[in-house]
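*Asks:* 3D model of this:
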Amino acid sequence: MPWKESTTMSSRLEFVMLARAPKANIAALCRAFQVSRKTAYKWLERYEALGAEGLSDQSRKPRSSPASSSDELELQVLALHLEYPYWGARKLRELLPDYLPRPHHSTVDSILKRHSCKVLGAPVKQELASTRFEHDQPNSLWQMDFKGHFALTTEAAGRCHPLTVLDDHSRFSLCLTAFANERSSSVQAGLQATFERYGLPDRITCDNGPPWGSTGLKGLTKLEVWLIRLGIRVSHSRPYHPQTQGKDERFHRTLQLELLDRRGFGSIEQCQHAFDEWRERYNMVRPHHALDMQPPITRYQRSGRELPNALQPIEYLSSDAVRKVDLKGYIGYANRRHYIGEGLQGQAVAIRPDPETDGFLEVRFCHHKVTQLDLKSLP
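*Replies:* Coordinates of the predicted model:
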């Protein structure tokens, strides 16, 4: 089905913004958004001619260009505050119509104060970090986590567990999906849909616990195995260091403030509908301080790595000793059984000299180093 019915304009605008990025793959975007090339180029032409308003099916009154006046400015500021009551003066300033002069944010703040307009849930002012770490390209790193689950208003409906995936470079929200649990199968389903729409990243980072991390002695989870087979590198934040996932944690606070604190939901379906609307506003409209007051879509570009139709066969070096992991997570080597991890059941792993540590062998699954074997302990 082309475009999401409830958010047609937002989907068209997201498509156009991604398609206008340098070296954008129009054919891949058409497949991801399920539209024909003819339709795609029609919206691109309309956007070039009329801007975002050209993407609407409904006629709109032409934008007037009156002489700037303090009354008009105040009306626009108050209207923006009514629509976005949790955004401060700096963000509202960026959303003022082009025909108005762009005032200093203090002017916008004065208008809000004069009309007793308070920013809802305004956080306590904090010092901004003097150094900000981010990858220099979209899709170099995605951050993934579950937002803390919350109860639905209908007791029998259970709880909602929001899965979030954020691009490190652009802060673009790639996935905001409502699930009834935090199982590995749910995460894989959410990632599958995300990969189909945005392609594959170079690396994904997440925390150490289930469903993405193993709490056992060692080894990979089945979810990690699937990601590694897709050629994605998987890393984990250090235990008790949530700042490693800092951008996604900040995204969670914004989601909590702007949506979850203000709404109750009776079902997972209601949650997802609200998530879709809020996510599109976050990506397409909301100015971001770390992005020079631009929305994340201005920094994001779809990945050129497509999700394959089937996993490719694993290939190792001809000099490797290849072993198959049994149902209990063990391999046999040098007349001994070595535990590799149950997540690798049925998978082939390679054993080769460890180039980083003398006297050890490394056990490798695809590009991922699973563990080491000490040559001194082998017969």
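
*Asks:* Only C-alpha atoms from now on, for both contacts and neighbour counts.
*Replies:* Fine.

*Asks:* buried ones in stretch 214-234?
*Replies:* Of all the residues in stretch 214-234, those buried under the rule 16 or more other CA atoms under 10 Å are 214, 219-234.

*Asks:* Mind checking which of these are in helices?
*Replies:* Among the buried residues of stretch 214-234, the residues falling in helices (DSSP state H) are 222, 223, 224, 225, 226, 227, 228, 229.

*Asks:* contacts for stretch 123-138?
*Replies:* If you take CA atoms under 8 Å, 6 or more residues apart in numbering as the criterion, stretch 123-138 is touched by 141, 167, 168, 169, 170, 299, 300, 301, 302, 303.

*Asks:* Sorry, slip of the keys, the one I care about is stretch 260-272.
*Replies:* By CA under 8 Å, 6+ apart, stretch 260-272 touches 152, 153, 154, 157, 160, 177, 178, 179, 180.

*Asks:* swap the cut-off to 10 Å and go again
*Replies:* 121, 150-162, 176-180, 252-256, 274-275, 278 (CA atoms under 10 Å, 6 or more residues apart in numbering).

*Asks:* before we go on, could you also do this sequence so I can check it against the first one:
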Amino acid sequence: HREGPTNLAVRCGVSPRTVSRILARAGMPRLWDLDPVTGARIRASRATDRRYERDAPGDMIHIDVKKLGRIPDGGGWRADPNQSARNHAASHTRVGFDYVHVAVDDHSRLAYAEVLPDEKGPTCAAFLTRAAAAMAANGAPVKRVMTDNAFAYRISRDFQNALAALGAKHILIKPRHPWQNGKAERFNRTLQEGWAYRQPFTSNQARTDALQPWLDFYNNHRPHGSLGGKPPISRCKQPTD
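*Replies:* I've put the predicted structure just below:
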């Protein structure tokens, strides 16, 4: 299992700082320095020059898309760092990609995600509408939306119309500066570690079906290091009728 200091601290009944010291003394690398499938060290993504956090839930959400290879029935090829590239190519069944659309609230880290067939403008627009409704239902009415400069976000009339319907301001990051949308980037890694690569799935549908239960755990129960060990929902004010 891949778990960081905050989760391990809850399991062991000690503070996250104590767990971090023990892991550092043992020479253990940080999770975000490792490939989520193989566990091999990779170069960490660049951090933002200035860390920030919005003052209230819904002040800004971060939206992004993560492309995942679909799983053939039976599970297909399992990642093996010792297998040669030639054997990998010979054994790999190509079945296309899923597009995991994610939305993360800047203040609370509340997250919403869906597995969708593409990342075209109408798809991104419909996702934004559903994500904003889910955020509002949990006390985070959306005021601003941050995205990268993908065509579907920057040019698509459907996406711009969805923003206008919400009355939300669109904030684009600088080209070739993905770390400026860092909370979405970080959530994508958490999503891969906690859901997509947490266990071998025997079909693509099995992986898709596991997403919503994991999101419920993430939002309502999983301790978050940036929130003092509390889950994202703890920072949201539940709307009253």
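
*Asks:* Overlay them and tell me the TM-score.
*Replies:* Superposed pair, TM-score by TM-score structural alignment, normalised by the length of structure 2: 0.70. Supporting alignment: 204 aligned residues with a CA RMSD of 3.5 Å.

*Asks:* Now distance to residue 349 of structure 1 too, for the ones in helices among the buried residues of stretch 214-234 of structure 1, in CSV please.
*Replies:* Below are those laid out as CSV (distance: CA to CA, whole Å):
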residue, distance to residue 349 of structure 1
222, 15
223, 17
224, 15
225, 12
226, 14
227, 16
228, 12
229, 12
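
*Asks:* ok, so of those, who is nearest residue 32 of structure 1?
*Replies:* Residue 32 of structure 1 has its nearest neighbour among these in residue 227, at 19.7 Å by CA to CA.

*Asks:* how about the closest one, what's its partner in structure 2?
*Replies:* Alignment note: residue 227 of structure 1 maps to residue 163 in structure 2; criterion TM-score structural alignment.

*Asks:* re earlier: need the contacts of stretch 123-138 of structure 1 in JSON lines (columns: secondary structure).
*Replies:* Below are those laid out as JSON lines (DSSP: H, G, I helix; E, B strand; the rest coil):
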{"residue": "141", "secondary structure": "coil"}
{"residue": "167", "secondary structure": "strand"}
{"residue": "168", "secondary structure": "coil"}
{"residue": "169", "secondary structure": "coil"}
{"residue": "170", "secondary structure": "coil"}
{"residue": "299", "secondary structure": "coil"}
{"residue": "300", "secondary structure": "coil"}
{"residue": "301", "secondary structure": "coil"}
{"residue": "302", "secondary structure": "coil"}
{"residue": "303", "secondary structure": "coil"}
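
*Asks:* and which of the residues you listed is nearest residue 348 of structure 1?
*Replies:* Among the contacts of stretch 123-138 of structure 1, and counting by CA to CA, the member closest to residue 348 of structure 1 is residue 141, at 26.9 Å.

*Asks:* Was I right to think that closest one contacts residue 174?
*Replies:* No - between residue 141 of structure 1 and residue 174 there is no contact under CA atoms under 10 Å: 11.8 Å.

*Asks:* For the stretch 201-350 of structure 1, just list every one of the helices.
*Replies:* Ranges of helices in the stretch 201-350 of structure 1, per DSSP state H, counting those that start in this stretch, are 222-229, 246-258, 268-284.

*Asks:* ok, so what distance separates whatever residue of structure 1 lines up with residue 236 of structure 2 from residue 323 of structure 1?
*Replies:* Under the alignment (TM-score structural alignment), residue 236 of structure 2 pairs with residue 300 of structure 1. Per CA to CA, to the nearest Å, residue 300 of structure 1 is found 41 Å from residue 323 of structure 1.

*Asks:* So for these two, which residue has more residues nearby?
*Replies:* Relative neighbour count places residue 300 above the other of residue 300 of structure 1 and residue 323, with 23 against 17, counting by other CA atoms under 10 Å.

*Asks:* OK, contacts around that one?
*Replies:* Residue 300 of structure 1 touches 17-18, 21, 137-139, 167-174, 283, counting by CA under 10 Å, 6+ apart.

*Asks:* Can you tell me the closest non-neighbouring residue to residue 222 of structure 2?
*Replies:* Nearest non-adjacent residue to residue 222 of structure 2, counting by CA to CA, 6 or more residues apart in numbering: residue 231, 5.3 Å away.

*Asks:* Quick one: residues contacting that neighbour.
*Replies:* 108, 109, 110, 217, 218, 219, 220, 221, 222, 223, 224, 225.

*Asks:* Just the closest of those residues to residue 21 of structure 2, please.
*Replies:* Using CA to CA, these come closest to residue 21 of structure 2 at residue 225, 15.1 Å.

*Asks:* Could I get the buried residue list for the longest helix seen in structure 2?
*Replies:* For structure 2, the helix that runs over the most residues, judged by DSSP H, is helix 121-137. Across helix 121-137 of structure 2, burial judged by 16+ other CA under 10 Å covers 121-125, 127-129, 131-132, 134-136.

*Asks:* Is residue 115 of structure 2 inside a helix or a strand, and which specific one?
*Replies:* Assigned by DSSP states H and E, residue 115 of structure 2 belongs to strand 111-116.

*Asks:* looking at it, residue 256 of structure 1 is touching residue 147, isn't it?
*Replies:* Yes - when contacts are counted by CA under 10 Å, residue 256 of structure 1 is listed as touching residue 147 (9.0 Å).

*Asks:* Compare those two and say which one has the larger neighbour count.
*Replies:* residue 147 (20 against 15).

*Asks:* And the more buried one, what's its match in structure 2?
*Replies:* Using TM-score structural alignment, residue 147 of structure 1 pairs with residue 66 in structure 2.
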